[in-house]
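Asks: Turn this into a structure:
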Amino acid sequence: HPDDVERSRIAHSHVIDTGSLHIDLRLRCKGGEYRWFTWASTLSGEYAYSLAFEITEQKKTEEELVELAEQNQRIIRTIFDGYLLGAMDGHILDVNQTYCDMVGYSREELLQKTVYEMETNYNETDVIAFASNMTQSEVSVLVETQHYHKNGQLVDVEVNNIFWEDGRITCFIRDISERKRMERKIRRSEQRYRGLIESQIDFVCRYTPDTVLTYVNDAYCDFFGRSREELIGISYLTLAPEESKKDILARIHEVMENPAPDTRIFYFYDSGGNKYWVQWIDYGITNEAGEVVELQAVGRDITPMMEAQQQLAEREEMLTTILENIPLMVAQGDEKGRFNYVNKYWVEVLDWTLEEIHSLPNMMEIFYPDAAERERIIQSIIAGQEGWMDTKIRTRNGNLLDTSWANVQLSDGRKLGIGQVVTHRVELEKQRLYAQSLELELQKERELRALKERFVSLVAHEFRQPLAAMSTSLDFVLRYQDRITAERSNEKLLMVQKQIQRMAVLIEDALRFSKADAQKTEF
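Replies: Next comes the predicted model:
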């Protein structure tokens, strides 16, 4: 081989000088390829005798081992973990730069130390016993311990110890200080979290996808009237009503597909058999592969809220029933005249549906064609005028309907109008006024009749006086006409004439009174 020519010349000279030689060379064979041979030569007289053994495969193996060793050294020098090679007696034989940086020592300083000088949890006896146990078990051992830093601080490390047949121990050392710090922080956080969980009134539980409980807090135990030992390890489906199990399993299936939190409401029975509504917020706990391995649920007793909602629903149903059946018009609208609700009676009376109202540009103009009346109604709605207000409202067929409306303001500021048809009341009012006018006429009639009676009595009285006077005067004249003078007779006749005139006046008054009564003339 060209690379071995010079070595071959040196070897030839060496044989001549010393009489023997052992050398490995590459020779080109008939096929042109080079093969390795190991030569053992000896000089005898004028000749050199040599024995050659082909070692091509051995050389390839050696080269591969050398390359592998170089690769291992490169890996050891560049890996993020520390590397330490130790003897059975604990002396450090080799380290990489990562471990030097980890403990603050130089490589030269570490090669002067033993493993137990760096170790805090094991002394020399422990290290030797540990190495002996490794020899017997012939396995690698992973331990967590602490190594001394040059500055005196302790470094948390994870050590993977591997025993070799030559008695050496390889240690791959990982700095887990940050992980340990986080673990301590997590433990403290878990303690606080557990304290918080155990002290809160909400129910907290964790369970596997097949519903087996793995954790419950005190509130959960108290609610179901069982101890933690009785609950851990059982399926919480045994605590649920039969009719809820299907929905619970469906929710678990959803969590397995999507572990995001969600809220569900289920009812349970406590240890006393009382029905309670519980609002659960559950979510999936996943592993590194994103698979749900456990579920956690936080429950809160919302029975008072559910009962209040039920009572509210019953009340709303009752109010709706009343509104839809009461013989009063009910409408809810805003200050712009837009209606948001009208009841059944409103539709029956005015013959407009809510959808039809919304389709029209301005219903107030249709309801109240008179601008002044429309403005009065709008202002009364805006002002929230109390009491009933009478108005005429136009129906779908164009008739003006007598109605009376009252404004009611709700707690949220909305305005509610309550109306009633007052046509009957208006008719009654007309009848009342008519009856009142009739009563006045009758009163006048009674007064007139009384007046007539007094007048007739007066006339009769007034008639009797002149008639008596006339009768007396005529009787006197007739009886004594032969004995009285003409002057005296004329005097009596004049008196009779005056009485006749007086009676004529009375008769005229009676005629006028009769005419006034017939014509209902006020006088």
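Asks: only C-alpha atoms for contact and neighbour calcs from this point on.
Replies: Fine.
Asks: ok, now how distant is Glu138 from Glu257?
Replies: 45 Å (CA to CA, to the nearest Å).
Asks: And Leu416, by the same measure?
Replies: Counting by CA to CA, the separation of Leu416 from Glu257 is 49 Å.
Asks: Compare those two and say which is more crowded by neighbours.
Replies: Each of Leu416 and Glu257 has its neighbours counted (other CA atoms under 10 Å); Leu416 has more, 20 against 12.
Asks: To compare with the earlier structure, here is another sequence to fold:
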Amino acid sequence: TDQKRMEEALKKSEEYYRAIFENGGTAMAIVEKDGVISKVNSESETLLGFSLQEIEGKTRWDEFIVEEDRERLRQLFLKGQRKLKTTTAQYEADLIDRWGGRKRGLFKASIIPGTKQYVVSVMDVTELKRMEEALKKSEEMYRTLVEDQTDLICRFLPDGTLTFVNDAYCRYFGKSRDDLVGQSFLTLIPEEDQQNALNHLASLNKDRPVETCIHRVILPGGEVGWQQWTDRAILDKAGKIVEFQSSGQDVTDRKLAEDALKETNKKLNLLGSVTRHDLMNRISAIDGYAQILSEIAPSEPTIQKCASSILDLSESARRQISFTRDYHEMGIAAPRWQRVDTLAETAASAVSLNGVRLEVETGPAEVFADPLIEKVFINLMENSVRHGEKTTSVKISFRDRGDAGVIIFEDDGVGVPTDQKERIFDRAFGRNTGYGLFLAREILGITGISITETGLEGEVARFEMRIPKENYRMDE
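Replies: Okay, the predicted model is just below:
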């Protein structure tokens, strides 16, 4: 009959809602008009530490609320009763469990249609609130650290749109944070320099996410200054760049000083070049007069001895002038990254190896060094050929030792006498010009690279060039 069907439908409905009540995943309770809890689920037992028998019909809902939150929740409860709205807003309060422990609860209460009962759900958000507080403190600490920095700090999207700037950034450009965030940082760079800045950012990737660059910027008064930026690419899980974080400093004074120094060096180099040219001409003239003197009196021993001494002295002067030419070029050009295998091969093409076999096993190693480092390899190869006596092969290899990289240059010649391993780097030591290894050590030292001789006398000459960790890389 219809009544039977209605009873069965009601039974199924009750079972359905009872299943939801018991298995909803949160603590739930039925609260009567007078505030007494008439029913709770098992999650409520877990949350509060009381059994169903201890709660149902015996306890008011507000007995589980801490005193400082109790009155506020009572008023919300009464307000809901007066308005008889189906659903109230969510609110938070601290709960007290059986053992006096405090837990943060997220409450939601709804009137059961056709009754004056409430169904109340409570989610334990204690751990969530703890994490939120920890995150808030961490963000405050990070923000304080960033804002107190004298360095300019910003974040921006791949298209250049600024998403964050610190106070130092705002002060430097004379703009408010609202004026800057949402705008492209490119507007702060002279138009002719913007493409270089974009090219620099385009060079960053997951294998090389951090790089430094120097570029011009437009100052508040319209004049142009210089900044040095260290840019870091922020990547998503797929390795795609989603943002950049950058730290910058004003280097205008340093850049102007560097430019002034370069201009001064340029003028000094020009003067040195002219002077060396003139001296070489005069030495050639002295050689000519010495030759004439020798030819005028071929049978006079004293005159022949004087002429020979003059030629020896002029040759010594010529070598010293050549040394000043090589030495003054050091440090003029900025150090740069250079592949070791390319340096070795280029040096070999400039030296007559006379059948000596060259092996290069440096892989993709790159070194940050003065451009004149090529002369180091040329000098070492010339020494192997000239002084090795029995040299048949030269081997150049690279070792990554973790705290430093080492370029190893070795030949199978007679080696270096034990008592000369350090003296060979002294100025004017040697059987030829005496300046080669002295210059080599000076060139390498510009970027902190040291060189020592570690071979075995009579068996092998072995030079080790030790490179600081920050000045070498393995670029595949």
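Asks: Could you identify the helix or strand that succeeds the longest strand anywhere in structure 2?
Replies: Counting residues, the longest strand in structure 2 under DSSP state E turns out to be strand 224-235. Per DSSP states H and E, the first helix or strand lying C-terminal to strand 224-235 of structure 2 is strand 241-250.
Asks: Buried by neighbour count: which residues of that next one qualify?
Replies: For strand 241-250 of structure 2, the neighbour count (16 or more other CA atoms under 10 Å) marks 241, 243-250 as buried.
Asks: cool, stretch 26-36 of structure 2 as well?
Replies: Residues of stretch 26-36 of structure 2 classed as buried by neighbour count (16+ other CA under 10 Å): 26-32, 35-36.
Asks: Straight-line length of it, end to end?
Replies: Stretch 26-36 of structure 2: ends 19 Å apart by CA to CA.
Asks: ok, now stretch 216-236 of structure 2?
Replies: Across stretch 216-236 of structure 2, first to last residue, CA to CA, it's 30 Å.
Asks: and what of stretch 235-249 of structure 1?
Replies: OK, stretch 235-249 of structure 1 end separation, CA to CA: 12 Å.
Asks: about what we covered before: what helices and strands are in contact with the longest strand of structure 2?
Replies: strand 210-218, strand 241-250, helix 252-296 (3 or more CA pairs under 8 Å, 6 or more residues apart in numbering; DSSP states H and E).
Asks: picking that back up, how about a markdown table for the buried residues of strand 241-250 of structure 2, with distance to Asp278 of structure 2 added?
Replies: As requested, these are exported to a markdown table (distance: CA to CA, whole Å):
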| residue | distance to Asp278 of structure 2 |
| --- | --- |
| Ile241 | 58 |
| Glu243 | 59 |
| Phe244 | 56 |
| Gln245 | 55 |
| Ser246 | 52 |
| Ser247 | 51 |
| Gly248 | 48 |
| Gln249 | 46 |
| Asp250 | 44 |
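Asks: Of all pairs in those residues, which one is the farthest apart?
Replies: Within the buried residues of strand 241-250 of structure 2, two members stand farthest from each other by CA to CA: Ile241 and Asp250, at 26.4 Å.
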